[in-house]
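# The following comprises the amino acid sequence and a computationally predicted model.
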Amino acid sequence: MSDPFPPSRRRAGSWRRRQALLLPAALTVAATPAVAQGGAVDLLLVLAIDASGSIDAEEFRLQREGCAEALTHPAVLSAIGSRPLGAIGVALVEWGAPGGAATAVDWHQVDGRAAAEALAAAVVAAPRSRQSWNAIGDAVDHSAQLIAAAPWRAAERVIDVSGDAPDMRSLRPVEEARRDAAAAGITVNALAIEGGRPGLAATYERTVIAGDGAFVMAAESRADFARALRAKLVREIA
């Protein structure tokens, strides 16, 4: 008899069970703005994920759990630990509606497994924001403002945009948003969830990424999101 629960489903279920005890704390952490602490981290990273109307509930869950899995993966933690300060700042933004990009999880400092697991639990627990049409330019603008207000300094600052479609209805064109981000010293990278849109990675390369060393990676589907994001985080951090 074939296995009714493929490995990807079993891993997701295992993740949810492991995180169940952390959810009360995560709800508190996600709802509380970061407190300015001064000091510095190696990298300020905004994960800007697609929450537009094209993302159904199951796809959205795969994205959130993919972020949580990637943030706590040993390869990502090793990359963080290899940096001079051994710490990065991470925030999660959801985008979609024109002018409606929202901070789903405010800044967390990640300097080891415990901090990564707290952030991952907050990512899974945060309520979904209200979004509609793709507005990547507004997502970049919102993320750049979030970086400008971060509680720590960092020489490296990155916006990591993931999505399954090109820009459609930004209040400000993505070309202008990415140009201004790059001018402020922010690198805009992209993760294209291609699925039924072959060639999306090339579109993101032409229209979304900007700044020093900017790059695009592709995920074949939502189920491939965690793997692609993990590889992308290791490259961005290390």
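Everything's here; your move.
# going forward, measure contacts and count neighbours with C-alpha atoms only.
OK.
# Tell me which helix or strand N189 sits in.
Here N189, judged by DSSP states H and E, is contained in strand 187-193.
# counting contacts, what elements does that strand pack onto?
strand 156-163, helix 174-183, helix 200-207, strand 216-219, helix 225-237 (3 or more C-alpha pairs under 8 Å, 6 or more residues apart in numbering; DSSP states H and E).
# okay, which residue is most central for the protein?
Geometric centre of the chain, nearest residue: L47, 2.2 Å, by C-alpha atoms, centre = their mean.
# can you give me the strands for the protein?
Here the chain has its strands, by DSSP state E, at 43-50, 88-95, 102-110, 156-163, 187-193, 216-219.
# need those in TSV with distance to Q37, can you?
Shown next, in TSV, are these (distance: least, C-alpha to C-alpha, whole Å):
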stretch	distance to Q37
strand 43-50	14
strand 88-95	12
strand 102-110	10
strand 156-163	18
strand 187-193	24
strand 216-219	32
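# what about versus this one:
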Amino acid sequence: MMKKLLSGCSLAMAVMLSAPAAQAVPVDLELILATDTSGSVDGTDFALRRSGVEAAFRSAAVISAIEGGAIGSIAVALWDFGTGVGVAVDWFRISNATEANAFADAVAAAGRLDGGGDGQANMLRQALISVNGNGFEGTRKVVDINSEGVQSGEGCVFNSPDCAAVRGARDAFLAGGGTAVNAIWMNDRDFFGLDASDAVNAFEYGTTSVIGGTGAFQVFAETNADFVSAIQNKLIREITPVPEPATLLLASLGLMGVAFAGRRRSAKA
């Protein structure tokens, strides 16, 4: 599949030209899987991570989670990002095993956007345009970032967890209709990870600058082998989110009401 490299203007134009006139297709989730393909990610690491995404969408657990949603379908896109943004697999509706495997086939066949810096802020800006013009209407709109470092450029530095450019792009995504920005972080030698010796703590960076929104979360994979299971578990969590506390409270009150009514009927009998 030919990869499309899109600037902010060209992506906006592509959305306007390709958006169907018909009503948007309802789905449980619109999900962008955004993979860091900057210069620090070598070919072996890239291939292993790509195969992890492919395997996840072939797994029975992920397919079951998709089919078990209120609508029973999701829309997902796979992006690569460095300095620019590359659409590896464009928006794809999945509602059953056949469609999930077709998406996995497309992932396996997709090329790579190479080089440049780690442009997380630019990617999030593109994501806002895309989720609001892709022909789908998701109950939730989520970006899932996979990276092994801090944003490059736009005033951000490799050894600081505070990046105003990414924070601003994240906040704009959420204010513009996005539900959450999640992350799966990878270890990068002594630069980025969870060790005390790392220049930046991955979770501190994520909490400070990247993740946000309803139910937002982040996970860490120490090795590429860890990534395979981590991405599958993360997808299941994103597809089937835990109910919000208010929802749980209402459900509990409803059950209490049923029980109380039952006791009253028993007393009258």
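Okay, I see it. Not measured: the values here are computed from a predicted model.
# picking up where we left off before, just the helices and strands packed on strand 187-193 of structure 1: most buried one?
The highest mean neighbour count among those, using mean count of other C-alpha atoms under 10 Å, belongs to strand 156-163: a mean of 25.
# dump the residue contacts of the aligned partner of A108 of structure 2 in structure 1.
Aligning on TM-score structural alignment places A108 of structure 2 opposite V124 in structure 1. When contacts are counted by C-alpha atoms under 8 Å, 6 or more residues apart in numbering, V124 of structure 1 touches 64-65, 68.
# ok, now with 6 Å
Applying C-alpha atoms under 6 Å, 6 or more residues apart in numbering to V124 of structure 1 gives the contacts R64.
# where along the stretch 1-150 of structure 2 do the helices fall?
8-18, 43-58, 60-67, 97-109, 120-131 (DSSP state H, counting those that start in this stretch).
# Can I get those helices in TSV including distance to V76 of structure 2?
Shown next, in TSV, are the helices of the stretch 1-150 of structure 2 (distance: least, C-alpha to C-alpha, whole Å):
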stretch	distance to V76 of structure 2
helix 8-18	15
helix 43-58	11
helix 60-67	11
helix 97-109	9
helix 120-131	10
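# just these: most buried one?
Compared across these, helix 120-131 shows the largest average neighbour count, a mean of 23 (mean count of other C-alpha under 10 Å).
# Can you state the residues of structure 1 onto which it aligns?
Going by TM-score structural alignment: helix 120-131 of structure 2 matches residues 136-147.
# average offset between the matching stretch and structure 2?
Once fitted to structure 2, stretch 136-147 of structure 1 is off its aligned match by 1.2 Å on average (mean C-alpha distance after the TM-score superposition for structure 1).
# List the contacts of stretch 144-151 of structure 2.
Against stretch 144-151 of structure 2 from outside (C-alpha under 6 Å, 6+ apart): 32-36, 118-120, 158, 182-188, 192.
# quick revisit: make JSON lines out of the helices and strands packed on strand 187-193 of structure 1 and add distance to A118 of structure 1.
Converted to JSON lines, these look like this (distance: least, C-alpha to C-alpha, whole Å):
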{"stretch": "strand 156-163", "distance to A118 of structure 1": "20"}
{"stretch": "helix 174-183", "distance to A118 of structure 1": "29"}
{"stretch": "helix 200-207", "distance to A118 of structure 1": "31"}
{"stretch": "strand 216-219", "distance to A118 of structure 1": "26"}
{"stretch": "helix 225-237", "distance to A118 of structure 1": "17"}
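# For S8 of structure 1, which of the ones you listed is the nearest?
helix 225-237 (10.3 Å; C-alpha to C-alpha).
# If you count contacts, what does that closest one end up packed against?
helix 57-71 (3 or more C-alpha pairs under 6 Å, 6 or more residues apart in numbering; DSSP states H and E).
# average gap between the helix it packs on and structure 2?
Relative to structure 2, helix 57-71 of structure 1 is 0.8 Å off (mean C-alpha distance after the TM-score superposition for structure 1).
# tilt between that helix and helix 225-237?
Between the axes of helix 57-71 of structure 1 and helix 225-237, defined by axes from the mean of the first three to the mean of the last three C-alpha atoms, to 10 degrees, the angle is 40 degrees.
# And the contacts of helix 57-71 of structure 1?
By C-alpha under 6 Å, 6+ apart, helix 57-71 of structure 1 touches 120, 124, 226, 230.
# could those residues go into TSV alongside distance to D160 of structure 1?
Shown next, in TSV, are the contacts of helix 57-71 of structure 1 (distance: C-alpha to C-alpha, whole Å):
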residue	distance to D160 of structure 1
A120	16
V124	18
A226	14
R230	12
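# Looking at these, which is nearest G13 of structure 1?
V124 (12.8 Å).
# I'd like to know how far that closest one sits from I186 of structure 1.
27 Å (C-alpha to C-alpha, to the nearest Å).
# Quick one: neighbours of the aligned residue in structure 1 for V181 of structure 2, just the number.
For V181 of structure 2, the aligned position in structure 1 is occupied by V188, per TM-score structural alignment. Neighbours of V188 of structure 1 under the rule other C-alpha atoms under 10 Å: 28.
# Next, the contact list for V188 of structure 1, please.
158-159, 209-210.
# now, which of the residues you listed sits nearest A182 of structure 1?
For those, with A182 of structure 1 as the reference and C-alpha to C-alpha as the criterion, the closest is A210, at 5.9 Å.
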